[in-house]
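A.B. asks: Output the structure for:
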Amino acid sequence: MVALDARTRADRLASDVSEGILRGDFAPGDRLDEHTLAERYGVSRTPVREALRQLASSGLVEVRPRRGAVVASVTPARLAELFGAMAELEATCARLSAIGMTPVERRGLQEFHASMAAFVEINDTEGFAAANLGFHTRIYAGAHNAPLAEIASGLRQRLLPYRRAQFRTPGRLPRSHAEHGQVVEAILAADAGAAHATMLHHVSLVEESFERLAERRAIRTS
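C.D. replies: Predicted coordinates for the structure are as follows:
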């Protein structure tokens, strides 16, 4: 239980720091000192170290010799490349899921998607974001291609802070849930082409939602 609580604190801290980076509280090149972060967020240095490791794996933070952890500089062009790669990988997973998911897996995906409506109804962005990870993970598994699932999961980890942030765009939760519904419908119908197209469209809208959010934040802080 102690280890689980520590991991939960680290996960929450990683989310808070990533939100701060995306909001502009920490600028590219800023040093992220463990002691300062621990004091700022009211935690010990142990979850800070774990949170920084998570952020380094996502690309938001770089660990540099003699400087420690610093905020990385991610260009819009680089981010577009990452989202483009993510869209293609997720679309391929959806296509393969439409072909190869078992009846049990299809029912599980359908039920899981239906359960996410509860988060939409109360506008619970954190709950929806956590469930969203589970939704996409089910599609990775349903592709029944371990190397592809591993690559998709790794790239998703890199983009996780950006994908979580886009849920703060007004009206994004119901739109995301509806897009998921189109993907689920195609998979249940074993329509590989539609599954690929709807997932590709969904991830492209994720990128657009994050871009709109970033633009509004830039206007507010300029």
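A.B. asks: going forward, measure contacts between C-alpha atoms and count neighbours the same way
C.D. replies: Fine.
A.B. asks: Which strand or helix spans the spatially closest residue to Ala149 that is not a sequence neighbour?
C.D. replies: Nearest non-adjacent residue to Ala149, counting by C-alpha to C-alpha, 6 or more residues apart in numbering: Tyr140, 5.0 Å away. Element membership for Tyr140, per DSSP states H and E: helix 125-142.
A.B. asks: The structure of the following sequence is requested for comparison with the preceding one:
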Amino acid sequence: MTGLNLGRGAGGSPVLAPGQHAVKLERSVYSGRVTSILREAIIEGELGAGDPLVEARLAEQLSVSRGPVRNALHALEGEGLVRTQPNGRTVVVGFGPEDLEDLTGVRFELEAAAIRRGCERRADVAPIQEAFAAFEEEGASTQRLVDLDIEFHLRLLELSGSRFLTQAWLALAPVIHTVITIGNRRLTERDPEQNFDRIVAAHRPLVAAIAKHDARRATALLAKQFDVTTSMFSTDLG
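C.D. replies: Sure, this is the predicted structure:
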């Protein structure tokens, strides 16, 4: 973990009311923060495959107690980013270009299945159109744009009417969100206006195809969108 900058976003305690519920909230806030920091460090490659993750050391680096670190490592193990060895030590699994392709491939299968189901049942597309409108209204490559992107694709899953399909996608959502955050940040640094225009242009025909319940065209557009995204991020990740 030499040179790892784990201090991002870790300073400053939230203002909380006294009492047991406040303590639980504080732990939850810290756990979420630690999880986000470590997840991004793994996906960006600051933490590489095989790197040890020691609770006490991480707690000291992040200025938190060991509880939030323990909770974060448990969450990250559930996401497949870390693993606990037989000796009880936790190490980084890593995240490289092949993992990005795997993630994108699984994400495509889930979203394409949702589109096909939604088009077959001629589901109401208004939520998707509204999500895209919010996307356009943002007008720039901001961090909020990433959140709106995730919201848009969640609406795609809900189009299916399947709660289990949606839950399967939600299990991947934290990793998807972090990958998009990193890629959006890097592409925005190069050319923010072009990046925003590219994202909107990739989503507009997809919305139009879904509005017509044209599953074949919609899934083809989705595949093209993901291929471009993967090729762009693969040059930076891993």
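A.B. asks: how big is the offset of the helix or strand following the helix holding Tyr140 of structure 1 relative to structure 2?
C.D. replies: Counting by DSSP H and E, the element after helix 125-142 of structure 1 in chain order, helix or strand, is helix 146-165. Average distance, helix 146-165 of structure 1 versus aligned residues of structure 2 after superposition (mean C-alpha distance after the TM-score superposition for structure 1): 3.6 Å.
A.B. asks: Please, where are all the helices along structure 1?
C.D. replies: 2-23, 34-41, 45-58, 76-100, 103-115, 117-121, 125-142, 146-165, 172-188, 192-221 (DSSP state H).
A.B. asks: nearest to Arg67 of structure 1, of those?
C.D. replies: Closest of the helices of structure 1 to Arg67 of structure 1 is helix 34-41, at 11.7 Å (criterion: C-alpha to C-alpha).
A.B. asks: Kindly name the residues of structure 2 that line up with the closest one.
C.D. replies: Using TM-score structural alignment, helix 34-41 of structure 1 corresponds to residues 55-62 of structure 2.
A.B. asks: Report the buried residues of the matching stretch.
C.D. replies: Within stretch 55-62 of structure 2, the residues scored as buried using 16 or more other C-alpha atoms under 10 Å are Glu55, Leu58, Ala59, Leu62.
A.B. asks: Report the two of these separated the most.
C.D. replies: Glu55 and Leu62 (10.4 Å).
A.B. asks: rewinding a little: please identify which of the buried residues of stretch 55-62 of structure 2 is nearest to Gly238 of structure 2.
C.D. replies: Proximity of the buried residues of stretch 55-62 of structure 2 to Gly238 of structure 2 (C-alpha to C-alpha) peaks at Leu58, which lies at 22.4 Å.
A.B. asks: In contact with that closest one, which residues?
C.D. replies: Leu58 of structure 2 makes contact with Val69, according to C-alpha atoms under 8 Å, 6 or more residues apart in numbering.
A.B. asks: just to revisit the earlier point, any idea how many residues pack against the residue nearest to Ala149 of structure 1?
C.D. replies: The burial count assigned to Tyr140 of structure 1 is 26, neighbours taken as other C-alpha atoms under 10 Å.
A.B. asks: how about it, what's its match in structure 2?
C.D. replies: Per TM-score structural alignment, Tyr140 of structure 1 is aligned with Leu157.
A.B. asks: Would you confirm that its match contacts Ile115?
C.D. replies: Yes - between Leu157 of structure 2 and Ile115 a contact is recorded at 7.4 Å, counting by C-alpha atoms under 8 Å.
A.B. asks: Let's check: the centremost residue of structure 1 is which one?
C.D. replies: By C-alpha atoms, centre = their mean, structure 1 has its centre lying nearest to Leu160, at 2.9 Å.
A.B. asks: contacting residues for the nearest residue to it once chain neighbours are set aside?
C.D. replies: Take Leu160 of structure 1 and drop its neighbours on the chain: the residue closest to it by C-alpha to C-alpha, 6+ apart is Ser58, 7.0 Å away. Applying C-alpha under 8 Å, 6+ apart to Ser58 of structure 1 gives the contacts Gln157, Arg158, Leu159, Leu160, Pro161.
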